[in-house]
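Peer 1: Sequence plus predicted model, see below.
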Amino acid sequence: MPSNSATVPSAGPREVLALAVPAFLALVAEPLFLMVDAAIVGRLGVVPLAGLGTASSVLLTAAGVFVFLAYGTTSVVARQVGAGSRRGAIEVGAGGVWLAAGLGVVGALVVGLLARPIAGVFGSSPAALDQAVTYLQISALGLPGMLLVLSATGILRGLQDTRTPLAVSVVGFGANAALSALLVLGLDLGIAGAAWGTVIAQWGMALALLVVVLHRGRGVGASLRPHVGRVVGAALDGAPLLVRTLALRAIILLTVYVAASFGDVPLAAYQVTTTIWSLLTFALDALAIAGQALTGASLGGGDADGARAATTLMVRWGVWGGVGLGVIVLALHRVIPHLFTQDPQVQAAIAGGLVVIALAQPLSGYIFVIDGVLIGAGDGRWLAGSMTLVLIAYVPVVALARALGEGHGDVVSVVVLWSAFTVFMLLRGACMAWRIRGDAWAVLGAERPRRS
């Protein structure tokens, strides 16, 4: 008979690496294949690439606002694991899966039916807008699968398993890249081919992960049927992270809006540099994933000292990892643009943005690790409040960036825009540093009170 107990993992270097390395490879797989998509669509010209930039921002927002389905689920599942109840861990995670299914259907309807007015908010040129709408209307069909992937991945991470999501990611995103190449270049379907490749890959990944979760649940006698209390609990646990993510997405969308106001060349360059930034983010976020799982398990098992020790270790690794990534990007900032476009203006703008991104990587490493630790601790209410305050502070910063960048050339526009985004990261980092020094985030027990 399978045991319903779980051993609380110690949070030393070996345990961190055991979680972080597969998480790193899985997280990097996504932006790598998104880069392939961008490179493939980039062969169609500046306008389709600019349209992909707008559409990608919308879709990432639609999925990103529900990232609590992964992050929040990891936290609550890991606390149950730390407390010794693997059956309870899977059952509480199942509530997130059913919530993801419902939210995915609603999101698909909204994005699919309102694709043109939503994409039109960014102020893209009419030609780029048409490309964005085509991509959005097709890709909306994959939103439920995307959200199911988030929730199932959250369960597995909470169970201290980052290898299964890695395997599914590699196969899924590899299929996405192959399908995009076939449909866009082979069958000449244009940007619509890239969208269909994404939809097929998303649903394949969702089904694979759900089969794994179902098998794990049956192994410990867990019930995965819809349960109103668990679904409502998942929604309540995720609400603060939803607010936090909405504020974060608002900051990103404000930046995209300003990029679009500069014209198609800066927008296309911003799309590529954002893809690079996402690759770097996911690389550093591997430590945040380990932080979520280990912090939740440590606090669930009553080990606050272990949580703090792991945090110190991961922060150090995050900062030095950021230094290393920054050096690599700086060394290749004139080479990378040639992988995405042959347009000299876009290449120059991309190179300028990459310099700023490279210099900000150590700060990013610090922020992502602390963010993961606080999410793993279930400190969603504080994260929501602090991100909302940072959003308010960012509005005048990005407005100033628009004034400074307008009319001064494509390279200056992109550099100013990424500089403004770095100011946002500085504000966010200052808030994180203040919070982690105290003890309010380190609440012990199998469940964190929602009002704590």
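Peer 2: Cool, the structure landed.
Peer 1: switch to C-alpha atoms for all contacts and neighbour counts from now on
Peer 2: Fine.
Peer 1: Can you tell me which residue is spatially central in the protein?
Peer 2: The chain has residue 64 as the residue nearest its centroid, 6.3 Å off, counting by Cα atoms, centre = their mean.
Peer 1: nearest residue to that one other than its sequence neighbours?
Peer 2: In this structure, residue 64 finds its nearest non-sequential neighbour in residue 245, 6.9 Å apart by Cα to Cα, 6 or more residues apart in numbering.
Peer 1: how about that neighbour, what does it touch?
Peer 2: With contact set as Cα atoms under 8 Å, 6 or more residues apart in numbering, residue 245 has these partners: 64-67, 384.
Peer 1: What residues does residue 146 make contact with?
Peer 2: 63, 104, 202-203, 206.
Peer 1: mind checking how far the host helix or strand of it is from the chain centre?
Peer 2: Using DSSP states H and E, the element containing residue 146 is helix 143-158. The chain centre lies 12 Å from the centre of helix 143-158; the measure is Cα atoms, centre = their mean, to the nearest Å.
Peer 1: and here's the other structure:
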Amino acid sequence: MLSVQMTGVPAKQVFGLAIPALGVLCAEPLYVLVDTAVVGHLGALPLAGLALGGVVLSQISTQLTFLSYGTTARTARLHGAGRRAEAVSEGVQATWLAILVGLVLLAAGQLLAGPIARALAGNDEIAGAAVSWLRIALCGAPLILVTMAGNGWMRGVQDAVRPLRYVLAGNGISAVLCPLLVYVAGWGLEGSAVANLVAQVISASMFLRALLAERVSLRPHPAVMRAQLGMGRDLVLRSLAFQACFVSAAAVAARTSAAAVGAHQIVLQLWTFLSLVLDSVAIAAQSLVGAALGGGEQRRAKGVAAQITLYGLIFGCVLCAVFAAASGVLPHAFTSDPGVLGEVPHAWWFFVALQPVAGVVFALDGVLLGAGDAAFLRTATLASAAIGFLPLIWISLAFGWGLTGIWTGLSLFMALRLATVLARWRSGHWAVPGAVR
């Protein structure tokens, strides 16, 4: 513990970055929780449609995390080396990538929304509800990616407050609009999708304005974008593992019953929300570890890593206790459907017990991402998904284990990830100094 205090950074500095990052990370899933609560009171079918549509839309940000995490890692090293203009230029190139990729996703999504929803749902009614929500929400795909790129470069230069303001502005207005459009205007599930789109327009516009204010060249630089895509390749492959796992889980839940997929949506959104809460100190780690390594300070980078691991464990234990105590009350905030409520306990206690494990895993993910150790994270995540999560999900479908089988698979996945990131952290091989890795 003494060595952590000597070689790390003051806790105030960590939490000065982590607390605003927590607001940014929580804003989107918190909005989704509000959205889930609003739509959940329309009944099981709209909730199931939102569940499948939301899983598909969330894969955009999950699959393209390099636009935020990869940009943070590269920007932080340049910032730590005292090269701010080059650091911000990384944000410019990431934003160009965001716009180009987002437009491709928008076009493809409109064409494939129907086939994807039908393949996942196995039920025409659920698929129809999902498509009606998804076609509207997908119009925000380029804007979602622009916001991710903006978060990435701002975190890298240790500017954590402005991203919080931008994201809260978009999601706050949207949270007010959602019940008005769903209930008052009578748009139902489609009103939820329109409110989601409004949030993306507001937030992305603010990030673009901030980038223009930096007065750096806005010209695309293919060489820099290729370098970003090099790290992006590993993070995309890593994200594919998450995508395969969570899309498969939604598909298996949908083939169980509308009540099961509704319960899975509630617990999964809480899991996503708490994952990002735990990841808030990891965002600080990305910036601080990257800056330390960019400035050649390996000892400080290792000290920050130890701090973040400890903080993640403590937060995970606290969340475990809180949500165990809330088990009899909280699910009722999201739905009054008795079938959905009856399915929730089959996933709830896995979700609660995994919080301390998740605290350590997500913290060390942040450390390794900040160090640019994306290749290791890619391999570890793919292996954990192939050995743990995916086999149990599909065995669960074959044997009718329902949500219990799905969440047992998630537990094995997290245990394998814990073992791999702990081993990598202790090895010290991730701590490579220099402005560019």
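Peer 2: That came through, no problem. Computed from a predicted model, the values in this text were never measured in an experiment.
Peer 1: Send over the TM-score of the superposed chains.
Peer 2: The TM-score (TM-score structural alignment, normalised by the length of structure 2) is 0.96; 430 aligned residues with a Cα RMSD of 1.4 Å.
Peer 1: Regarding structure 1, what is its longest helix?
Peer 2: helix 264-300 (DSSP state H).
Peer 1: right, and the helix or strand after that helix?
Peer 2: helix 304-332.
Peer 1: Could you pull out the buried residues of that next one?
Peer 2: The neighbour-count criterion (16 or more other Cα atoms under 10 Å) identifies 304, 306-308, 310-311, 313-315, 317-323, 325-326, 329-330 as the buried residues of helix 304-332 of structure 1.
Peer 1: ditto for stretch 415-431 of structure 1
Peer 2: 415-429, 431.
Peer 1: Residue 41 of structure 1 reaches residue 50, doesn't it?
Peer 2: No - Residue 41 of structure 1 is beyond contact range of residue 50, at 9.6 Å (criterion: Cα atoms under 8 Å).
Peer 1: Return the members of the contacts of residue 245 of structure 1 classed as buried.
Peer 2: Applying 16+ other Cα under 10 Å to the contacts of residue 245 of structure 1 flags 64-67, 384 as buried.
Peer 1: so which of those residues comes closest to residue 440 of structure 1?
Peer 2: Ranked by distance to residue 440 of structure 1 (Cα to Cα), these are led by residue 384 at 15.1 Å.
Peer 1: between the helix holding residue 146 of structure 1 and helix 264-300, how big is the angle?
Peer 2: Computed by axes from the mean of the first three to the mean of the last three Cα atoms, to 10 degrees, the angle separating helix 143-158 of structure 1 from helix 264-300 equals 40 degrees.
Peer 1: whereabouts in structure 2 does helix 143-158 of structure 1 align?
Peer 2: On structure 2, the counterpart of helix 143-158 of structure 1 by TM-score structural alignment is residues 141-156.
Peer 1: Check the mean deviation of that stretch from structure 1.
Peer 2: Once fitted to structure 1, stretch 141-156 of structure 2 is off its aligned match by 0.4 Å on average (mean Cα distance after the TM-score superposition for structure 1).
Peer 1: For that stretch, list every residue counted as buried.
Peer 2: Neighbour-count burial for stretch 141-156 of structure 2, counted by 16+ other Cα under 10 Å, picks out 141-156.
Peer 1: Could you do stretch 225-233 of structure 2 as well?
Peer 2: In stretch 225-233 of structure 2, counting by 16+ other Cα under 10 Å, buried: 225, 228-229, 231-233.
Peer 1: With distance to residue 18 of structure 2 added, can I get those residues in CSV?
Peer 2: Formatted as CSV, the buried residues of stretch 225-233 of structure 2 follow (distance: Cα to Cα, whole Å):
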residue, distance to residue 18 of structure 2
225, 28
228, 24
229, 27
231, 24
232, 24
233, 27
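Peer 1: In helices, which of the residues you listed fall?
Peer 2: Per DSSP H, the subset of the buried residues of stretch 225-233 of structure 2 in helices is 225, 228-229, 231-233.
Peer 1: Would you tell me which one of these comes nearest to residue 272 of structure 2?
Peer 2: residue 232 (22.0 Å).
Peer 1: That closest one touches residue 66, doesn't it?
Peer 2: Yes - using Cα under 8 Å, residue 232 of structure 2 is in contact with residue 66, at 4.9 Å.
Peer 1: Would you mind listing the residues in contact with the equivalent of residue 339 of structure 1 over in structure 2?
Peer 2: Mapped onto structure 2 by TM-score structural alignment, residue 339 of structure 1 lines up with residue 333. By Cα under 8 Å, 6+ apart, residue 333 of structure 2 lies in contact with residue 37.
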